[in-house]
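**Student:** Mind looking at a prediction? Sequence and model below.
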Amino acid sequence: MTGAPVPFGARLAAAMDEAGPLCVGIDPHVSLLDDWGLPDDAAGLREFGLRVMDAVGGHVAAVKPQAAFFERHGSAGVAALEEVIAAARAAGTLCVVDAKRGDIGSTMAGYADAFLADGSPLAGDAVTLSPYLGFGSLTPAAELAARTGRGIFVLCLTSNKEGSQVQHALGPDGVSVAASIAAQAALLNAGAVDDGLPMGSVGLVVGATVGDAARATGTDLQAVHGPLLAPGVGAQGAGERELTAVFGRARRQVLASSSRGVLAAGPDTAALRSAARRAADEASAALRG
């Protein structure tokens, strides 16, 4: 009889300690494909994703393929995404599938099966989710992730200008939507706290360029006791000062995500690996110095 799987939060904490708190986004923008001399089709995306994995697999804490860029090419694109996820698994590198799914009832359960069930070719180690049909609508995913040792990252404070219209809004209890999302994530991580684990497996997505949004909305990021996925590091302008302003005392929970800042060094494998190493070192200095 096999034992229970090691929770995602514990595996991620160990990977961040070993390789630095960096997640490399695998975002095959059309412009990047062109820069790399690759066609904008499923074959080009497959080559792009596998080259990134060849360069950074085993050298960074995590990778984060953006599902939308693959899905735009239909079933062949999804098949390419499955290969990238499999390559991450083979390299022993944690994979966060950036799918931002969110629905209710059996439909949410279907998304959970796709991205979190053992044996699914789309299942990495974690998936990004949208809670804006109500945090409770994510229950099928949260429960399946807990059973399979995977994680979820719930959108909380995003850097797009439209996000504040919802995330900063106050509910009838006077609590902001963002603060409520963080508090409910903290409840799901309470068991990890009780078990003495370094982090829970329910994380939040918090943009690295949102400034004082956490303070302004009363969102207690440190109390979440889970990983904080922070897109926007590097090419989008977030450095040590910005990360300190956004995360404060929660900085050690942050998994900084960089895509273009690393991918612009491609397609050369050695150059990509070097760029990822620099980004990981910079993230460590900013978040753990």
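**Tutor:** Everything's here; your move. Because the structure is predicted, anything quoted here is derived from the model rather than measured. Residues are numbered from 1 along each chain as shown.
**Student:** going forward, measure contacts and count neighbours with C-alpha atoms only.
**Tutor:** OK.
**Student:** Val154 sits in which helix or strand?
**Tutor:** Taking DSSP states H and E as the criterion, Val154 maps to strand 151-157.
**Student:** what's in contact with that strand?
**Tutor:** 7-9, 100, 125-131, 141-142, 145, 163-164, 167, 178, 181-182, 201-207, 210, 213-214, 228-229 (Cα atoms under 8 Å, 6 or more residues apart in numbering).
**Student:** 6 Å instead, please
**Tutor:** Strand 151-157 has contacts (Cα atoms under 6 Å, 6 or more residues apart in numbering) with 8, 126-130, 145, 178, 201-206.
**Student:** Would you check how far apart Gly207 and Val56 are?
**Tutor:** In this view, Gly207 and Val56 are 23 Å apart by Cα to Cα, to the nearest Å.
**Student:** ugh, wrong one, Gln165
**Tutor:** In terms of Cα to Cα, Gln165 sits 37 Å off from Val56.
**Student:** out of these two, which sits in the more crowded spot?
**Tutor:** Between Gln165 and Val56, counting by other Cα atoms under 10 Å, Val56 is the more crowded of the two (26 against 9).
**Student:** Show me which residues of stretch 239-249 are buried.
**Tutor:** Going by neighbour count (16 or more other Cα atoms under 10 Å), the buried part of stretch 239-249 is Gly239, Glu240, Glu242, Leu243, Thr244, Ala245, Val246, Phe247, Gly248.
**Student:** So which of the residues you listed are in strands?
**Tutor:** Among those, no member falls in strands (DSSP state E).
**Student:** For the helix or strand in which Gln165 is found, list every residue counted as buried.
**Tutor:** Using DSSP H and E, Gln165 sits within helix 164-167. Neighbour counts over helix 164-167 (16+ other Cα under 10 Å) mark Ser164, Gln167 as buried.
**Student:** Measure how far it is from the centre of its chain, please.
**Tutor:** Taking Cα atoms, centre = their mean, to the nearest Å, the mean C-alpha location of helix 164-167 is offset from the chain mean by 20 Å.
**Student:** Tell me how far the helix or strand following that helix lies from the chain's centre.
**Tutor:** Where DSSP H and E defines the elements, the next helix or strand beyond helix 164-167 is helix 177-188. From the chain centre to the centre of helix 177-188 is a distance of 17 Å (Cα atoms, centre = their mean).
**Student:** here comes the other one, which I'd like you to weigh against the first:
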Amino acid sequence: MGGSAAGAESFSNRLGSALAAKRHLCVGIDPHAPLLDDWGLPNDASGAERMGREVIAAAAGVAACVKPQIAFFERFGSAGFAALERVLADARAAGVLVIADVKRGDIGSSFAAYAEAWLAPGSPLEADAMTVTAYQGFGSLGGAFDLVRAHGKGLFVLAATSNPEAGEVQRARRADGRSVARAMVDDALAFESPADTHVSSVGVVLGATLTLADFGIDVALPSARPALPVLAPGFGHQGARIEDAASIFGGLGWALLANESRSILSGGASGLAERVRARSAAIGEALAHGTSTRP
């Protein structure tokens, strides 16, 4: 059942169970034009829907979660959102955790409305977690915290991203000497999740192609409790190797979600399930042997 069902487990508990079972793969759903063409699908909402639903079927019970990139649906307008709603409905029916990659950020009632759209039980766009930006300050995310606490949802706050334009802002020093990126990690760590969970409801996005020390981020956090979930784009097509995850993320590695999209989606629907299964197993084994144990 989806995350909004009465009595359903929270995002953090479901994610914790997946990680304990060595499922660390987050499969990106990125139906951009070249990939749709690779799949022999039209570059329209119907093609995006077909790809998304195929990924859900392949990921169920194998990957830790999926991450639809909303921009690739949004570009088709209302038809794209209708397609996405059907993809999300498939995920809820299959019990697949969904991180909506929406990168929303605003203040007051505006951000609360974004949170309601993507996290409120019963919303057509309901996901289990969403990516957010806190450029206006971590407190600006307050409009989502009630949904996170009351309905067992999750947030992933952008902290250190791999695009070259981000470094100047994310490495900038605040008055207290911490980098902006480090402050995002610290604020996420300070979020009070339920005492009985092993994984926090609020995590961060950290690029796997980065040297995190350059951003002032200390990865020696094996004692963090509950563990800080880390959504890490950059593996696969972008060049980061999962075998290097221990040196990249250190003590953050237990709750690592390795996001891969193009490396799995390229090649079309044929063999998709086998590629998801193979990458999930390889990532799980690499992290089991290379990173810290459960905090």
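**Tutor:** Structure received. Since this is a predicted model, take the numbers as computed values, not measurements.
**Student:** Mean deviation, the strand holding Val154 of the first structure versus the second structure?
**Tutor:** Following superposition, strand 151-157 of the first structure is found to deviate from the second structure by 0.5 Å on average (mean Cα distance after the TM-score superposition for the first structure).
**Student:** okay, that strand sits on what stretch of the second structure?
**Tutor:** Here strand 151-157 of the first structure aligns to the second structure at residues 154-160, judged by TM-score structural alignment.
**Student:** Sort out which residues of stretch 65-84 of the first structure are buried, please.
**Tutor:** 65-71, 73, 76-84.
**Student:** Which positions in the second structure sit opposite it in the alignment?
**Tutor:** Under TM-score structural alignment, stretch 65-84 of the first structure corresponds to residues 68-87 of the second structure.
**Student:** Next, the distance between the ends of that stretch.
**Tutor:** 9 Å.
**Student:** now do stretch 219-238 of the second structure
**Tutor:** By Cα to Cα, one end of stretch 219-238 of the second structure lies 22 Å from the other end.
**Student:** Spatially, what comes nearest to the alignment partner in the first structure of Ala127 of the second structure if we skip its sequence neighbours?
**Tutor:** Taking TM-score structural alignment, the alignment pairs Ala127 of the second structure with Gly124 from the first structure. Among residues not flanking Gly124 of the first structure along the chain, Cys95 sits closest, at 5.1 Å (Cα to Cα, 6 or more residues apart in numbering).
**Student:** how about that neighbour, what does it touch?
**Tutor:** Ala62, Val63, Lys64, Gly124, Asp125.
**Student:** what about it, distance to Gly151 of the first structure?
**Tutor:** In terms of Cα to Cα, Cys95 of the first structure sits 10 Å off from Gly151 of the first structure.
**Student:** With adjacent residues omitted, what lies nearest to the equivalent of Ala265 of the first structure over in the second structure?
**Tutor:** In the second structure, the residue equivalent to Ala265 of the first structure is Gly267, according to TM-score structural alignment. Distance criterion Cα to Cα, 6+ apart; nearest residue to Gly267 of the second structure, sequence neighbours excluded, is Asp38 at 6.4 Å.
**Student:** cool, Gly218 of the first structure as well?
**Tutor:** Ala179 is the one closest to Gly218 of the first structure (Cα to Cα, 6+ apart), at 5.8 Å.
**Student:** And that neighbour, what's its match in the second structure?
**Tutor:** Ala179 of the first structure maps onto Arg182 in the second structure, by TM-score structural alignment.
**Student:** what's the burial count for its match?
**Tutor:** 24.
**Student:** Report the separation between it and Ile248 of the second structure.
**Tutor:** Relative to Ile248 of the second structure, and taking Cα to Cα, Arg182 of the second structure is found at 15 Å.
**Student:** Show me where the second structure has its strands.
**Tutor:** Going by DSSP E, the second structure shows strands at 25-29, 65-68, 99-104, 129-132, 154-160, 202-206, 230-232, 256-260.
**Student:** circling back to that earlier point, can I get the buried residues of stretch 239-249 of the first structure in a markdown table including distance to Ala117 of the first structure?
**Tutor:** Formatted as a markdown table, these follow (distance: Cα to Cα, whole Å):
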| residue | distance to Ala117 of the first structure |
| --- | --- |
| Gly239 | 36 |
| Glu240 | 37 |
| Glu242 | 36 |
| Leu243 | 33 |
| Thr244 | 36 |
| Ala245 | 37 |
| Val246 | 33 |
| Phe247 | 32 |
| Gly248 | 35 |
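**Student:** Tell me how many other residues surround Pro34 of the second structure.
**Tutor:** With other Cα under 10 Å as criterion, Pro34 of the second structure counts 12.
**Student:** What distance do you get for the aligned partner of it in the first structure to Ser120 of the first structure?
**Tutor:** Residue pairing (TM-score structural alignment): Pro34 of the second structure is matched to Ser31 of the first structure. In this view, Ser31 of the first structure and Ser120 of the first structure are 31 Å apart by Cα to Cα.
**Student:** Over to Arg215 of the first structure?
**Tutor:** Taking Cα to Cα, one finds Arg215 of the first structure at 39 Å from Ser120 of the first structure.
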